[in-house]
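Q: okay, here's the prediction I keep looking at, along with the sequence it came from:
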Amino acid sequence: MRVLLTGGSGFIAAHCVDYLLQRGHSVVFTVRSDEKGQKILKNHPDQPKDKLSYVIVGDIAKEDAFDEAVKSDPPFEGVLHTASPFHFNVTDPKKDLLDPAIIGTTGILKAVKKSAPTVKRIVITSSFASILNATTHEKTYSERNWNPITEEEAVQNPANAYRASKTFAERAAWDFVEKEKPNFDIATICPPLVLGPVVHYLNSLDTINTSNERVRNMIQGRLKESGLPATGVFIWVDVRDVALAHVKALEVPEAGGKRFFITAGHYSNADIADIIKKDFPDLADKLPSELKSDKPADVYGIDNSRSKEVLGLKYRELKDTVDDTVKSLLEVGA
């Protein structure tokens, strides 16, 4: 299958490239600069241009950002849309988070409908943020749940803006398909905290993804005195499982028209720190001496059965993910 992958230098997307190539697909990825595009190509030196290439898409929040990117010879059959902002350095929640997420998502759908009639499926990176109800947690979360956040709440603070950006963007995608009846169907991937090895050629310790910052801070001794921060969302998943879920959702016919809640299970920051202490004794003195879990006894349940049944996912264990994450951070100089 010929696949367009948006946001090619992102944490999840970089792993998607690996799985797509391993599974025999040809890939065109979007990046904001030639420099990033060349870095990715250099790290797949054995791939010919017809198997791996890139196009520049400057600002995904522009209405027509993807109009040219979706045109290809030979034409695309699938799209993985992973490009969306995730950070909390926000000055204007609407401009910095909401608009790029929503317009970026509807923009790619419009562009494909208009100029890429051969595309049969678009897989969109959403988030547990679009499932979660932060005020009154569900007893058990699954794809049936939607975050009830309102537009008024969305602009109150960066955390709300991020959750709303994911919720509104995913809803906008489902609405688009329902109203426009395009030539393709969609599937959405909703992971919580994504941990896992960083892609060394794209990262320095200052530019790692937001989710892995907690592991970096632990092994650099930044939390030794202050203690572990609050865990936040008590569920996690390995980036490689998320990437494979994207690719499988493109390949498996039954995945069309479905949301997928992609999670391996529960954790706390103390669980991560415990694994680091046991498996990397040299780093033990960088961590707080007392490690106390903040995970509540009655933490919400999860139902990830659809991802196992439809996509055939087998989730990695936290220990393996933490070990691989730490090793990858040490490689980039932690």
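A: Looks like it came in fine. Keep in mind that this is a model prediction, so the values were computed, not measured.
Q: rest of the way, CA atoms for contacts and neighbours
A: Fine.
Q: and the residue nearest to residue 304 when sequence neighbours are not counted, how far from residue 120?
A: For residue 304, ignoring the flanking residues on the chain, the nearest one in space by Cα to Cα, 6 or more residues apart in numbering is residue 261 at 5.9 Å. Remark: distance between residue 261 and residue 120 (Cα to Cα, to the nearest Å) = 22 Å.
Q: who's more crowded, the two?
A: residue 261 (28 against 18; other Cα atoms under 10 Å).
Q: which residues does that one contact?
A: Counting by Cα atoms under 8 Å, 6 or more residues apart in numbering, residue 261 touches 128, 142-143, 189-191, 303-304, 306-307.
Q: go again using 6 Å as the cut-off
A: Contact partners of residue 261, counting by Cα atoms under 6 Å, 6 or more residues apart in numbering, are 143, 190, 304.
Q: just residue 328 next, same as before
A: The neighbours of residue 328, taking Cα under 6 Å, 6+ apart as the test, are 197-198.
Q: what about 10 Å?
A: Residues near residue 328 by Cα atoms under 10 Å, 6 or more residues apart in numbering: 196-200, 322, 334.
Q: take the one below as the second:
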Amino acid sequence: MVKVLLTGGSGFIAAHIVDILLQHGFDTVVTVRSEEKGKRILDAHPDTPKEKLSYVLVKDVAQDGAFDEAVKSNPPFDYVLHTASPFHFTINDPVKDFLDPAIKGTTGILKAIKAYAPSVKRVVVTSSFAAIVNSKQHPKIYSEKEWNPVTWEEAMDHSQVYRASKTFAEKAAWDFVEKEKPNFDIATINPPLVFGPIVHYLNSLEAINTSNQRVRDIIQGKFKEKIPPTGTFLWVDVRDVALAHVKAIVVAEAGGKRFFVVAGYFSNKRAVDAIREAHPKLESKLPSPDVADDFPSNIFGFDNSKSREVLGLNYRPFKQTISDTAESLLDVGA
């Protein structure tokens, strides 16, 4: 049997990964920050025997040695999917609150695997388009070749610290493999804004991922008077991102590669229109159909061919994703 450790098991993407791992028959162990979260995951899969799905506590991913015990297992792990990332609402000190935890969380698990889990063949790390984007000067076409050129100094600016943390954490992972020559290779998954159905057992309307908050806000009428600026115009469905993680362990050629997983373009106005089409009963909450779209005419291109060719991804269409997301939010009372 193939055994997989999934870190950050109660996250939005991770919750979808759990389902795909179980469908593929993998024995799955998730790390969670609390017993309560672990129990919720098990309760949501009542028909899954405990040797197929279990959890282990890792209270703070940024602590030295945080993963040392989690990676020890009998039978041993074959693969690790590292989706856990530090979670802070307040930034007082960009280094202490954000950069250190992101970088140490990633290098910490790689060190632990090298030291205590020699059976692991591949580690898949959840990175982000944040580690690719160059907002000062967009290239003509974004692909895995691009890196966010942010510097440590620029990262002290609170508006840049999130993107910087993702960039430095991913670079640290590639550097680790190059310098330490561990027994495993790595692959990284780099999605832009991630939409898709929320996982009911883990989410309240307050605790949903940032991208889906827009869909919640549209449903609740917060865009009625004025649609806010879109920001990043690229999106992907959470189910496709989750599948990409699992494919990255199944497909031999995925090792040593970054994967820019992106389905296409969107704007907040297009999201509103998709909700209007899928859920006409929400019309009274929505802005007028004639509101201007902030989608730029000279938008950069993107190349997702590696994810399609190597991982075999077929991306879901935007209208379906937004409709499913809205449906899942309405189900929990949005």
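A: Sure thing, it's come through. None of these values were measured; they are calculated from a predicted model.
Q: give me the TM-score for these two chains.
A: Once superposed, chain against chain, the TM-score is 0.98 (TM-score structural alignment, normalised by the length of structure 1); 332 aligned residues with a Cα RMSD of 1.0 Å.
Q: one step back: turn the contacts of residue 328 of structure 1 into TSV, including secondary structure.
A: Shown next, in TSV, are the contacts of residue 328 of structure 1 (DSSP: H, G, I helix; E, B strand; the rest coil):
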residue	secondary structure
196	coil
197	coil
198	coil
199	coil
200	helix
322	helix
334	coil
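Q: need the buried ones from these selected in PyMOL.
A: Of the contacts of residue 328 of structure 1, the buried ones go into a single PyMOL selection, burial set by 16 or more other Cα atoms under 10 Å:
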select buried, resi 196+197+198+199+200+322
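Q: quick one: stretch 321-332 of structure 2 to chain centroid distance?
A: 19 Å (Cα atoms, centre = their mean, to the nearest Å).
Q: return the set of buried residues in that stretch.
A: Those would be 321-329, for stretch 321-332 of structure 2 by 16+ other Cα under 10 Å.
Q: circling back: which two in the contacts of residue 328 of structure 1 are spaced the farthest apart?
A: 200 and 322 (16.0 Å; Cα to Cα).
Q: wait, residue 252 of structure 2 sits on residue 246?
A: No. Judged on Cα atoms under 10 Å, residue 252 of structure 2 makes no contact with residue 246 at a distance of 11.7 Å.
Q: what touches both of those two?
A: Shared contacts of residue 252 of structure 2 and residue 246, defined by Cα under 10 Å, 6+ apart, are found at residue 311.
Q: neighbour count for those two, which is higher?
A: residue 246 (20 against 11).
Q: which helix or which strand is home to that one?
A: Residue 246 of structure 2 belongs to helix 238-250 when assigned by DSSP states H and E.
Q: which residue comes closest to the aligned partner of residue 155 of structure 1 in structure 2 once chain neighbours are left out?
A: Structural alignment (TM-score structural alignment) places residue 155 of structure 1 against residue 156 in structure 2. In space, and not counting its chain neighbours, residue 156 of structure 2 is closest to residue 94: 5.8 Å by Cα to Cα, 6+ apart.
Q: ok, now which ones touch the one you found?
A: Counting by Cα under 10 Å, 6+ apart, residue 94 of structure 2 has contacts 100, 155-158, 160-162, 165.
Q: could you dump those to JSON lines with secondary structure and distance to residue 115 of structure 2?
A: As requested, those are exported to JSON lines (DSSP: H, G, I helix; E, B strand; the rest coil; distance: Cα to Cα, whole Å):
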{"residue": "100", "secondary structure": "helix", "distance to residue 115 of structure 2": "21"}
{"residue": "155", "secondary structure": "helix", "distance to residue 115 of structure 2": "31"}
{"residue": "156", "secondary structure": "helix", "distance to residue 115 of structure 2": "33"}
{"residue": "157", "secondary structure": "coil", "distance to residue 115 of structure 2": "36"}
{"residue": "158", "secondary structure": "coil", "distance to residue 115 of structure 2": "35"}
{"residue": "160", "secondary structure": "coil", "distance to residue 115 of structure 2": "34"}
{"residue": "161", "secondary structure": "helix", "distance to residue 115 of structure 2": "30"}
{"residue": "162", "secondary structure": "helix", "distance to residue 115 of structure 2": "29"}
{"residue": "165", "secondary structure": "helix", "distance to residue 115 of structure 2": "25"}
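Q: who wins for most neighbours among those residues?
A: residue 165 (27 neighbours).
Q: please, where are all the strands along the stretch 201-334 of structure 1?
A: 235-238, 259-261, 265-266, 301-302 (DSSP state E, counting those that start in this stretch).
Q: and of these, who's closest to residue 6 of structure 1?
A: strand 259-261 (19.0 Å).
Q: what comes up buried for the one helix or strand residue 178 of structure 1 maps to?
A: Element membership of residue 178 of structure 1, judged by DSSP H and E, is helix 158-180. By 16+ other Cα under 10 Å, the buried positions in helix 158-180 of structure 1 come out as 158-170, 172-174, 176-177.
Q: wait, residue 65 of structure 2 sits on residue 112?
A: Yes. With contacts counted by Cα under 10 Å, residue 65 of structure 2 reaches residue 112, the gap being 7.0 Å.
Q: pick out whichever of these two has more residues nearby.
A: Using other Cα under 10 Å as the criterion, residue 65 of structure 2 and residue 112 rank with residue 112 on top: 20 against 16.
Q: who's in contact with the match of residue 155 of structure 1?
A: Contact partners of residue 156 of structure 2, counting by Cα under 10 Å, 6+ apart, are 93-95, 99, 164.
Q: do residue 225 of structure 2 as well
A: 285-288, 291.
Q: can I get the residues you listed in TSV including neighbour count and distance to residue 82 of structure 2?
A: Formatted as TSV, those follow (neighbours: other Cα atoms under 10 Å; distance: Cα to Cα, whole Å):
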residue	neighbour count	distance to residue 82 of structure 2
285	17	39
286	22	38
287	20	40
288	14	42
291	11	41
